[in-house]
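# prediction below, plus the sequence it came from.
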Amino acid sequence: MPTHVFDTMGTTVSIRSAGPAPSGEVLREVEEAFAGFDRRFSLYRDDSELSRVARGELALHHAGSILRDTYAAAMTWSHSTAGAFTPHRPDGVLDLSGLVKADAIAAAGRILDAGGAPSWMLNAGGDILVRGAVDGMPWRLGIVDPDARGTLLCTVALDGARRALATSGTAERGEHVWRRPAAAADSRSYRQVSVIADDIVTADVLATALLAGGPERCDDLLDRFDVDVLLVDDRGDVTASPGFRSAAGLILA
């Protein structure tokens, strides 16, 4: 299966093709799309527009329309998740990384579609968007066990409208998500959340929101958004929505 791999935005991106591979020009456009997001939004680049905002050199209302629109979208997600997802760090720094990687994946997917690639899987650091099928069968993706990174909890099939899978957790990157304070000292928290959705932005944002909001926010978020989830809590208990169990072909608690 043809595979194209490159590093960008602090992660590795791979594109696997189950049919004719995208042309070199299309792959260059995909790489440039990710690079453009990195140049604008990375807080690890001193010359990015967002870094200038974070340092106070550029007022947000004077920033370019793309940055302002992305911030507006992030705030819409923040309001719709009651703050479980937020573009603001605890120290007040504006950080749009929770949204822009998914935006970049979505943009890359549009480029692949426009370039005529019939069946592909785009994986950016574990957040995945697919198109088409593999030999007539849905793309099947693995969910890593946070307690044993070399093994899988299960595999899931992405079929029909369900084209996106995102996972957020602490096993690989540590505590990188700003969590809401627990309501009680013995409250559980999630170690890993995987979300299947129709689009990668919804999957990625809600994986972050569920990890941050924890079990106290889970039912509310799942009632309001059409997604399927696999949840691993800090006790090692694994639960899944009915749709996720169906996609995985497994019976989970």
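Structure received. Residues are numbered from 1 along each chain as shown.
# only C-alpha atoms for contact and neighbour calcs from this point on.
OK.
# can you get me a residue count around residue 135?
If you count neighbours by other Cα atoms under 10 Å, residue 135 ends up with 10.
# and the gap between it and residue 143?
Distance, residue 135 to residue 143, using Cα to Cα, to the nearest Å: 22 Å.
# in the protein, which spans are helices?
Counting by DSSP state H, the chain has helices at residues 24-41, 49-54, 65-80, 97-114, 200-213, 215-224, 242-248.
# deepest-packed of those helices, please.
Highest mean neighbour count of these: helix 200-213, a mean of 27 (counted as mean count of other Cα atoms under 10 Å).
# so in this structure, which strand runs the longest?
Longest strand in the chain, counting residues (DSSP state E): strand 148-158.
# which parts of it are buried?
153-154, 156-158 (16 or more other Cα atoms under 10 Å).
# how about stretch 112-125?
Buried-residue list, stretch 112-125, by 16+ other Cα under 10 Å: 112-113, 117-125.
# check whether residue 13 really touches residue 125, as I assumed.
Yes - under the criterion of Cα atoms under 8 Å, residue 13 is in contact with residue 125, at a separation of 6.4 Å.
# list the contacts for residue 104?
Contacts for residue 104 (Cα atoms under 8 Å, 6 or more residues apart in numbering) come out as 33-34, 37.
# equivalent analysis for residue 4, please.
14-16, 27.
# can I assume residue 50 is in contact with residue 44?
No - using Cα under 8 Å, residue 50 makes no contact with residue 44, being 9.8 Å away.
# so residue 29 touches residue 111, yeah?
Yes - with contact defined as Cα under 8 Å, residue 29 reaches residue 111; the gap is 7.2 Å.
# can you tell me the closest non-neighbouring residue to the residue positioned nearest the centre of the chain?
In the chain, the residue lying closest to the centroid (Cα atoms, centre = their mean) is residue 204, at 2.9 Å. In space, and not counting its chain neighbours, residue 204 is closest to residue 166: 5.1 Å by Cα to Cα, 6 or more residues apart in numbering.
# which among the contacts of residue 4 gets closest to residue 149?
residue 14 (19.3 Å; Cα to Cα).
# burial count for that closest one?
Counted with other Cα under 10 Å, residues neighbouring residue 14 total 17.
# next up, the contacts around it.
Residue 14 touches 3-6, 121-124, counting by Cα under 8 Å, 6+ apart.
# recalculate using a threshold of 10 Å.
For residue 14, the contacting residues are 3-7, 121-126, 128, by Cα atoms under 10 Å, 6 or more residues apart in numbering.
# just those now: which is nearest residue 91?
residue 125 (25.9 Å).
# ok, the closest one touching residue 173?
No - with contact defined as Cα atoms under 10 Å, residue 125 does not reach residue 173; the gap is 11.4 Å.
# if we can go back for a sec, contacts only, for the residue nearest to residue 204.
Neighbouring residues of residue 166 by Cα under 10 Å, 6+ apart: 102, 123-129, 143, 193-197, 199-208, 229.
# any idea how far it is from residue 114?
Distance, residue 166 to residue 114, by Cα to Cα: 23 Å.
# put this next to the first one:
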Amino acid sequence: MGTVFSFDVRGGEPAAVRTALDEAVAQLRRADEVFSTYREDSQVSRLARDEVAVGECAPEVAEVLGLAAEAERVSEGWFSTRYRGRLDPTGIVKGWAVERAARRLASAGATGVSLNGGGDVQLLGTPGSGRPWRVGVSDPLRPGGLAAVVSAAGAAELAVATSGSAERGAHVVDPRTGRSAVTDLLSVTVVAPRLTWADCWATAAFAMGSREGLRWLESLPGVEGLLITAGDEVRCTGGLAAWLG
């Protein structure tokens, strides 16, 4: 997936959690092997070349493509798995893979899990009694600075995902044109229970632009957003304040 992953795991029986950690890392590596569009022999690359059918691929492929179809429906086409006419589900794979790996650790008895995949984070449980997980949101206009800090206080699970052009350049594609999305935004950060969806919604909202993106995020239950424009204007959904601290 071309990024760095970091784990912060608390509680649980050490041997069981260590085994789960090894399995979670193996899951992430497996996801890269299956879904990488940079590997000619990956199942997704072969699927894109019509060398195999979905039913001949690993079960995860059908699962991810089903989730992606739902994301495309909810976003009214602003999220897409097509890039210049070619199958490319990378917009959903990282969030899905990180969330799945985090849940593997929780299922092994870990009482607190923070799994960061390239800046997108899935949080489960707590890091300690009376202490919430906290995630800093980078300020795209001030390198090294923070635009906000998200607190997971009161949430059994919370995800934070950011899409934008500040760190990776113009990598978000407008599905209507097949070219880089041209909007007034520098970044969109989405807060939601599951990283699978938070990652998708951040990408879709960024492609929409600040006005339409904010309106759409407001319509999604359990989802909040922070949008920063190139003009240094900060816009946020009505319920975001409850997660800041």
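Structure received. The model shown is predicted, which means the values in this text are computed figures rather than measured ones.
# returning to that earlier point: hmm, which of the contacts of residue 14 of structure 1 are common to structure 2?
For the contacts of residue 14 of structure 1, the contacts that persist in structure 2 are 121-126, 128, with contact defined as both residues aligned by TM-score structural alignment, their matches' Cα atoms under 10 Å.
# just the ones of these in strands?
121-124, 128.
# of those, closest to residue 80 of structure 1?
Proximity of these to residue 80 of structure 1 (Cα to Cα) peaks at residue 128, which lies at 23.2 Å.
# trace the closest one over to structure 2, please.
The equivalent of residue 128 of structure 1 in structure 2 is residue 121 (alignment by TM-score structural alignment).
# residues near that match, how many?
Using other Cα under 10 Å, residue 121 of structure 2 has 29 other residues around it.
# could you do residue 235 of structure 2 as well?
The number of residues near residue 235 of structure 2, taken as other Cα under 10 Å, comes to 15.
# before we move on, the earlier item: for the ones in strands among the kept ones among the contacts of residue 14 of structure 1, which one is nearest residue 71 of structure 1?
Of all those, residue 124 has the smallest distance to residue 71 of structure 1: 21.5 Å, by Cα to Cα.
# if I look at the closest one, how far off is residue 240 of structure 1?
The value you get for residue 124 of structure 1 to residue 240 of structure 1, if Cα to Cα is used, is 23 Å.
# now do residue 147 of structure 1
17 Å.
# between these two, who's got more neighbours?
More crowded of residue 147 of structure 1 and residue 240, by other Cα under 10 Å: residue 240, with 21 against 13.
# apart from its neighbours in sequence, what residue is nearest the alignment partner in structure 2 of the more buried one?
Aligned counterpart of residue 240 of structure 1 in structure 2: residue 236 (TM-score structural alignment). Nearest residue to residue 236 of structure 2 in three dimensions, chain neighbours excluded: residue 226, at 4.5 Å (Cα to Cα, 6+ apart).
# neighbours of the one you found, how many?
Per other Cα under 10 Å, the neighbour tally for residue 226 of structure 2 reads 23.
# for it, give me its contacts.
Counting by Cα under 10 Å, 6+ apart, residue 226 of structure 2 touches 137, 147-148, 162, 187-191, 202, 210, 214, 217, 234-237, 240-241.
# ok, residue 132 of structure 2 - contacts?
Counting by Cα under 10 Å, 6+ apart, residue 132 of structure 2 has contacts 112, 123, 125-126, 150-156, 245.
# pull up the gap between the counterpart of it in structure 1 and residue 38 of structure 1, please.
Here residue 132 of structure 2 is matched to residue 138 in structure 1, going by TM-score structural alignment. Distance of residue 138 of structure 1 to residue 38 of structure 1, computed by Cα to Cα: 31 Å.
# rewinding a little: just the closest of the contacts of residue 14 of structure 1 to residue 93 of structure 1, please.
For the contacts of residue 14 of structure 1, the minimum distance to residue 93 of structure 1 (Cα to Cα) is 23.7 Å, reached by residue 125.
# contacting residues around the closest one?
Residues counted as contacts of residue 125 of structure 1 (Cα under 10 Å, 6+ apart) are 7-14, 101, 166-167.
# filter those residues to the buried ones?
The buried subset of those - by 16+ other Cα under 10 Å - is 8-9, 13-14, 101, 166-167.
# mind listing which of the residues you listed are in strands?
If you go by DSSP E, these have 8, 13-14, 166-167 in strands.
# in TSV, list those along with distance to residue 54 of structure 1.
Listed next are those as TSV, based on distance: Cα to Cα, whole Å:
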residue	distance to residue 54 of structure 1
8	21
13	27
14	30
166	27
167	27
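# so which of those residues comes closest to residue 74 of structure 1?
Using Cα to Cα, residue 166 is the member of these that sits closest to residue 74 of structure 1, with 17.1 Å.
# from residue 234 of structure 2, how far out is the aligned residue in structure 2 for the closest one?
Applying TM-score structural alignment, one finds that residue 166 of structure 1 aligns to residue 161 in structure 2. From residue 161 of structure 2 across to residue 234 of structure 2, the span is 17 Å (Cα to Cα).
# with residue 244 of structure 2 instead?
Computed as Cα to Cα, the residue 244 of structure 2 to residue 234 of structure 2 distance reads 14 Å.
# name the nearest residue to residue 130 of structure 1, sequence neighbours excluded.
Nearest non-adjacent residue to residue 130 of structure 1, counting by Cα to Cα, 6+ apart: residue 121, 4.4 Å away.
# quick one, what contacts the one you found?
Contact partners of residue 121 of structure 1, counting by Cα under 10 Å, 6+ apart, are 3, 14-18, 109, 128-134, 139, 141, 163-164.
# hang on, the earlier thing: take the contacts of residue 104 of structure 1 and lay them out in TSV including distance to residue 59 of structure 1.
Below are these laid out as TSV (distance: Cα to Cα, whole Å):
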residue	distance to residue 59 of structure 1
33	25
34	25
37	19
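# what remains of those residues once you look at structure 2?
Mapped onto structure 2 and checked by both residues aligned by TM-score structural alignment, their matches' Cα atoms under 8 Å, the contacts of residue 104 of structure 1 keep the contacts 33-34, 37.
# out of those, who's nearest residue 86 of structure 1?
Among these, residue 37 lies closest to residue 86 of structure 1 (Cα to Cα), at 18.9 Å.
# contacting residues for the closest one?
Residue 37 of structure 1 sits next to 8-9, 48, 66-67, 97, 100-101, 103-104, 107 when contact means Cα under 10 Å, 6+ apart.
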